[in-house]
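K.L.:
Predicted model, plus sequence, below.
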Amino acid sequence: MSQPIKMKPRLVDKIEYWLPKVVMSPTVFLTMVFIYGFIIWTTVLSFTKSRILPVYDFVGFQQYVKLFLNDRWMLALKNLAIFGILFIVICLFVGLLLAILLDQKIRAEGFIRTVYLYPMALSFIVTGTVWKWLLNPTVGIERFVQSLGFESFSFDWLVNPDMAIYTIVIAGVWQSSGFVMALFLAGLRGVDNSIIKAAQIDGASMVTIYSRIIIPSLRPVFFSAIIMLAHIAIKSFDLIVALTGGGPGNSTDVPAIFMYQFSFTRSQMGVGAASAVVMLMGIIAILVPFLYSELRATKNV
């Protein structure tokens, strides 16, 4: 019995096979070098006694010990916890509320959605600068309300060390809640209408439908929103620099500002690299459990 003749791949087939690889290879190479390569390099520097310039004299976990014995670093972690928790929770609440309101097919929905989304188009530098003016006691909201006749009104959070961190929460929520709204609105529009109609036939109110049927079905949207908001919170730098500059004093210091200043202005590159690695571990610590739970839930479906 004769064997089938194997035909050589045509030139077109070879081009179709190799062209995507050739086109993507520079991007993959640059990503490996400038993202993962520098992550590895930063991790290596965190185990050295580098100061102004990299020095590859390894000192073990000495820089990490020095980092967590630094009072300013502990304050930065505390501020990040306050900002991160409030920022994520309020953005989720406001974004979900706005999405539910827009899901009622109100008039001018497109215009209102655009208005809510517009702040996300601005950079954090612009947002910080605008809110720095609005919250300035001498020219902003406080001055405006006092000019209306309420002489005793006071809103000095921007210059109050105990309250300054909450001004960052206000600015961050203002910019990001519209984006979260868009995520939830897309999720709401993907819910099967037949389920909602069946619940309405059974006499369920809209509050019950949203709380027991629709919102629980938005778990993947919650997952995506939390991951993105946590990422924004952990790497927050430009918003805080523009709004408070880390002050008054160090009252709004966060790990990103700590890392920048210790690496490039205080000539303690080893400590700065250690803080950067801790920030990366923080992101991984948030991402991995959520990914595990999501993949496990998908597998059980």
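P.N.:
Structure's in. What do you need?
K.L.:
only C-alpha atoms for contact and neighbour calcs from this point on.
P.N.:
Will do.
K.L.:
Quick check: which element contains residue 204?
P.N.:
Using DSSP states H and E, residue 204 sits in no helix or strand.
K.L.:
separation between it and residue 196?
P.N.:
9 Å (C-alpha to C-alpha, to the nearest Å).
K.L.:
this is the other structure I want to compare:
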Amino acid sequence: MVTTRSWRERLVAAVPFVVLAPSLVASFVYVFVFTVWTLYISLSNSTLLPTYGFVGLDNYEALWANRRWNVAYTNLFLFSGLYILGSMAVGLMLAILIDQKIRAEAVWRTFFLYPLAVSFIVTGTVWSWLYNPAVGVEALVRSFGWTDFSFAFTTDRDTAIWAIIITGIWQASGFAMALFLAGLRSIDGDIIKAAQIDGASAFRTYRRVILPTIAPIFLAVAVVQIQFAIKTFDLVVALTRGGPGIATTFPAIYVYDMMFQRGKIGEGAAAAIMMLSAVAVVLVPYSLWMVWRRRRMASHG
């Protein structure tokens, strides 16, 4: 017997689709349509305004022939590697310390998570004051009589990139700590007790039992952090504005400069596509691995 649903039942069933449709359409347009449009612009002869004369890979050739872009891409890999490893190392250390059931744990968690609540532009501005030789740490220490002390990281071509790396690690360590702490708290206590009964030291317990158990969290933290690293813009602008010279230029700054300052939309679009490629190199394998892992877990019950 075929039952006919009432209009109210149909309306209730359609509500989720109606609610989700605008965001899904907007996401599709924002991600896929604009990505395809940017790709085509990167293959065109666009300058101040978009045009659609096809020039092939000329913009990409000009991009990689530009010394500033090569410096920007080198800075991206240097920053990404040290930023991710540094924030994960500091975050893991803080998570292990807090996991020792210390006093005022909630206060310490709030203290270490606070940088995560601050935007990169605010972080960069505050740290730029600390690095400033006239009003920052250098001026403070010299006022105590140590006249040879130097802390002007952002004014030196060789040290400016390190100032950005240190500041980025300070900003992101709280995020890594939160995820690692959640992973540590999710481990079955019986496993740790069994290792202790077997005579394993605290260091050996962490190295052989605890850290391998939370290994997927390391990957998740690394994937999220590398997305932040690739899109780094406001932190660099607030700290160094890409200087001194081009020493701390990053791809996002290069894209902005080409598109909105120099009127080279085609080359700027090519740089944006290269940034997208860097993100895809990370996200696509990670997504495939997650799908494979879920299917494997489902097949094993």
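P.N.:
Ah, there it is. The model shown is predicted, which means the values in this text are computed figures rather than measured ones.
K.L.:
Can you show me the helices along the stretch 101-250 of the first structure?
P.N.:
Along the stretch 101-250 of the first structure, counting by DSSP state H, counting those that start in this stretch, helices occupy 109-121, 124-134, 141-147, 164-189, 193-201, 206-209, 219-234, 238-243.
K.L.:
From residue 22 of the first structure, how far out is residue 16 of the first structure?
P.N.:
10 Å.
K.L.:
Tell me the counterpart of residue 183 of the first structure in the second structure.
P.N.:
By TM-score structural alignment, residue 183 of the first structure lines up with residue 179 in the second structure.
K.L.:
Looks like its match contacts residue 219 (just checking).
P.N.:
No. Using C-alpha atoms under 8 Å, residue 179 of the second structure makes no contact with residue 219, being 11.1 Å away.
K.L.:
how about stretch 249-268 of the first structure, aligned to which bit of the second structure?
P.N.:
Against the second structure, stretch 249-268 of the first structure falls on residues 245-264 (TM-score structural alignment).
K.L.:
end-to-end on that stretch?
P.N.:
End to end - C-alpha to C-alpha - stretch 245-264 of the second structure spans 20 Å.
K.L.:
what does that stretch contact?
P.N.:
Contact partners of stretch 245-264 of the second structure, identified using C-alpha atoms under 8 Å, 6 or more residues apart in numbering, comprise 46-49, 68-69, 71-73, 75-76, 157-158, 160-161, 230-233, 236-237, 240-243, 265, 267-269, 271-272, 275.
K.L.:
Give me the buried entries from those.
P.N.:
For these, a burial check counting by 16 or more other C-alpha atoms under 10 Å picks out 46-47, 68-69, 71-73, 75-76, 160-161, 230-233, 236-237, 240-243, 265, 267-269, 271-272, 275.
K.L.:
Map residue 11 of the first structure across to the second structure for me.
P.N.:
Match for residue 11 of the first structure (TM-score structural alignment): residue 7.
K.L.:
residues touching its match, list them.
P.N.:
Counted by C-alpha under 8 Å, 6+ apart, residue 7 of the second structure has zero contacts.
K.L.:
quick revisit: same drill for residue 179 and residue 219 of the second structure, tell me which one is more crowded.
P.N.:
Between residue 179 of the second structure and residue 219, counted using other C-alpha atoms under 10 Å, residue 179 has the larger neighbour count: 19 against 12.
K.L.:
Now do the contacts for that one.
P.N.:
By C-alpha under 8 Å, 6+ apart, the neighbours of residue 179 of the second structure are 217, 221.
K.L.:
So which of the helices of the stretch 101-250 of the first structure is nearest residue 156 of the first structure?
P.N.:
helix 141-147 (7.7 Å; C-alpha to C-alpha).
K.L.:
The closest one vs the second structure, mean deviation?
P.N.:
With mean C-alpha distance after the TM-score superposition for the first structure, helix 141-147 of the first structure departs from the second structure by a mean of 1.4 Å once superposed.
K.L.:
can you check stretch 14-23 of the first structure too?
P.N.:
Mean deviation for stretch 14-23 of the first structure: 1.0 Å (mean C-alpha distance after the TM-score superposition for the first structure).
K.L.:
which residue in the second structure lines up with residue 99 of the first structure?
P.N.:
Checking with TM-score structural alignment, residue 99 of the first structure has residue 95 as its match.
K.L.:
now do residue 165 of the first structure
P.N.:
Alignment note (TM-score structural alignment): residue 165 of the first structure maps to residue 161 of the second structure.
K.L.:
just residue 51 of the first structure next, same as before
P.N.:
That one, residue 51 of the first structure, aligns with residue 47 by TM-score structural alignment.
K.L.:
Please apply the same query to residue 149 of the first structure.
P.N.:
Per TM-score structural alignment, residue 149 of the first structure is aligned with residue 145.
K.L.:
Give me the number of neighbouring residues for that match.
P.N.:
9.
K.L.:
again, but for residue 300 of the first structure
P.N.:
For residue 300 of the first structure, using other C-alpha under 10 Å, the count is 7.
K.L.:
what residues are up against the counterpart of residue 192 of the second structure in the first structure?
P.N.:
Here residue 192 of the second structure is matched to residue 196 in the first structure, going by TM-score structural alignment. Contacts for residue 196 of the first structure (C-alpha under 8 Å, 6+ apart) come out as residue 209.
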